[in-house]
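sequence unavailable; structure follows:
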């Protein structure tokens, strides 16, 4: 079990496309290392179901809400005394989802500019995570996993939408420099298989503890961590006002 006093990662973020296995890994890793898990608040976003019904109408509202929710989580993590594992970060909601929505014609330039201003304001007052774990998978794998979890709101997700997100994920990760990064290819990993899950969690645990770890499905790179800025919580109330 790891604690906040260890010379390792205190804030571990898990990134990746829809269906790649972020929530499953977040739960398994948090249990393994005795960390607090923070999940993307899908049920708490009142615009998400409407977004899947009419993407152009509700893209901005949905992503603005996710940005605000995830920022609030980030502030809680900064104040926590324990190691924390976060399922999806503020960076993805802007650099991947909002940007992809703009590119796919699901968000207007004015809406994107508003989100960008909001995102830049929020990221001025929080540091990056200590470790970003990026889960990568091909589109066929993502589709199989999305179908397997059988969420009704995702029933009509199109391949083109997933591909747009995947392309944006790869471009985002190519330039990401807010923290150390661990990239894991998950096409051939079944986290529900005991042996494979154990191998994966052992690899990640070593990296979270600050020790080098190698595996045939993983790529490790050291990135610059953004400087922490104090008084992060003061921006939470401000961020909630823009949708009023």
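Structure's in. What do you need? Quick caveat, the model's predicted, so the values are computed rather than measured. Residues are numbered from 1 along each chain as shown.

from here on, just use CA atoms for contacts and neighbour counts.
OK.

pretty sure residue 171 belongs to a helix, no?
Yes: assessed with DSSP: H, G, I helix; E, B strand; the rest coil, residue 171 lies in a helix.

can you count the residues close to it?
Residues near residue 171, counting by other CA atoms under 10 Å, number 13.

also this one, for the comparison:
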């Protein structure tokens, strides 16, 4: 089974990815941050690096999908479904200009979406829906320097755009929505495991 996690920074993706991988033996495709040459610069000064950052992340995630194509059991920390969320957030906050925004979206709409539609990359997408305040609390708790520099408005806008894109993507992908605001990990995992079991049954019966 191929599983994707969808949700803002601070939603609790990494913990849930690791638990799913441990239980089912899935290979993890983590977010390509360590090798990202734009990460620190982007969080320090978004305007000059927003377009480069998003093109890099899109390319890296396409590479991950290609690598995972012939694997049976994989889980993605983030995917190309998340990319337009960050791009729109940059544009909303005026850290990405109109020409870059249009160029990115034209490429995404005319190249990436047709490419996605021809593939079956995700059997299940797990949307970790979290309040902005809880996400910020977790961001501060884990203390990644680059993330701590950003104002609350960034996280509010990002979270709002996750909701917007969920309403789009849910028409095309099999989603389960998890209340990620709660810190009750057992409750969240019980719902996720049940959803995975249901999908596995459907796959076996097809």
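Here it is on my side, so go on. Everything quoted here is computed from the prediction, not taken from an experiment.

so what's the residue nearest the centre of the first structure closest to, chain neighbours aside?
With distances taken as CA atoms, centre = their mean, residue 88 lies nearest the centre of the first structure, 1.8 Å away. The shortest distance from residue 88 of the first structure to any residue other than its chain neighbours is 5.1 Å, reached at residue 15 (CA to CA, 6 or more residues apart in numbering).

residue 150 of the second structure too?
Per CA to CA, 6+ apart, closest to residue 150 of the second structure is residue 43, 7.4 Å.

was I right about the residue nearest to residue 88 of the first structure contacting residue 90?
No: at 10.2 Å, residue 15 of the first structure does not count as touching residue 90 under the criterion of CA atoms under 8 Å.

any idea what residue 95 of the second structure aligns with in the first structure?
Aligned counterpart of residue 95 of the second structure in the first structure: residue 106 (TM-score structural alignment).

and the gap between its match and residue 115 of the first structure?
14 Å (CA to CA, to the nearest Å).

picking that back up, alignment lookup: the residue nearest to the centre of the first structure to the second structure.
Residue 88 of the first structure maps onto residue 78 in the second structure, by TM-score structural alignment.

report the secondary structure state of that match.
Residue 78 of the second structure is classified as coil under three-state DSSP.

which residues touch it?
Counting by CA atoms under 8 Å, 6 or more residues apart in numbering, residue 78 of the second structure makes contact with 4-6, 30-31, 61.

just these now: which is nearest residue 132 of the second structure?
Of all the contacts of residue 78 of the second structure, residue 132 of the second structure sits closest to residue 6, with 15.0 Å by CA to CA.

was I right to think that closest one contacts residue 124?
No: if you go by CA under 8 Å, residue 6 of the second structure and residue 124 don't touch, sitting 10.4 Å apart.

give me the helices and strands touching the longest helix seen in the first structure, please.
In the first structure, taking DSSP state H as the definition, the longest helix is helix 55-79. The contact analysis (3 or more CA pairs under 8 Å, 6 or more residues apart in numbering; DSSP states H and E) places helix 55-79 of the first structure against helix 48-53, helix 90-92, helix 109-123, helix 236-239.

how about a cut-off of 7 Å?
helix 48-53, helix 90-92 (3 or more CA pairs under 7 Å, 6 or more residues apart in numbering; DSSP states H and E).

export those helices to a markdown table and append columns for mean neighbour count.
Below are those laid out as a markdown table (neighbours: other CA atoms under 10 Å):
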| stretch | mean neighbour count |
| --- | --- |
| helix 48-53 | 18 |
| helix 90-92 | 21 |
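
could you dump these to CSV with distance to residue 145 of the first structure?
As requested, those are arranged in CSV below (distance: least, CA to CA, whole Å):
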stretch, distance to residue 145 of the first structure
helix 48-53, 18
helix 90-92, 20
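
right, so of those helices, which gets closest to residue 136 of the first structure?
Of those, the one closest to residue 136 of the first structure (CA to CA) turns out to be helix 90-92, at 13.8 Å.

counting contacts, what elements does that closest one pack onto?
By 3+ CA pairs under 7 Å, 6+ apart, helix 90-92 of the first structure packs against helix 55-79.

tilt between the helix it packs on and helix 109-123?
Here the directions of helix 55-79 of the first structure and helix 109-123 differ by 0 degrees (axes from the mean of the first three to the mean of the last three CA atoms, to 10 degrees).
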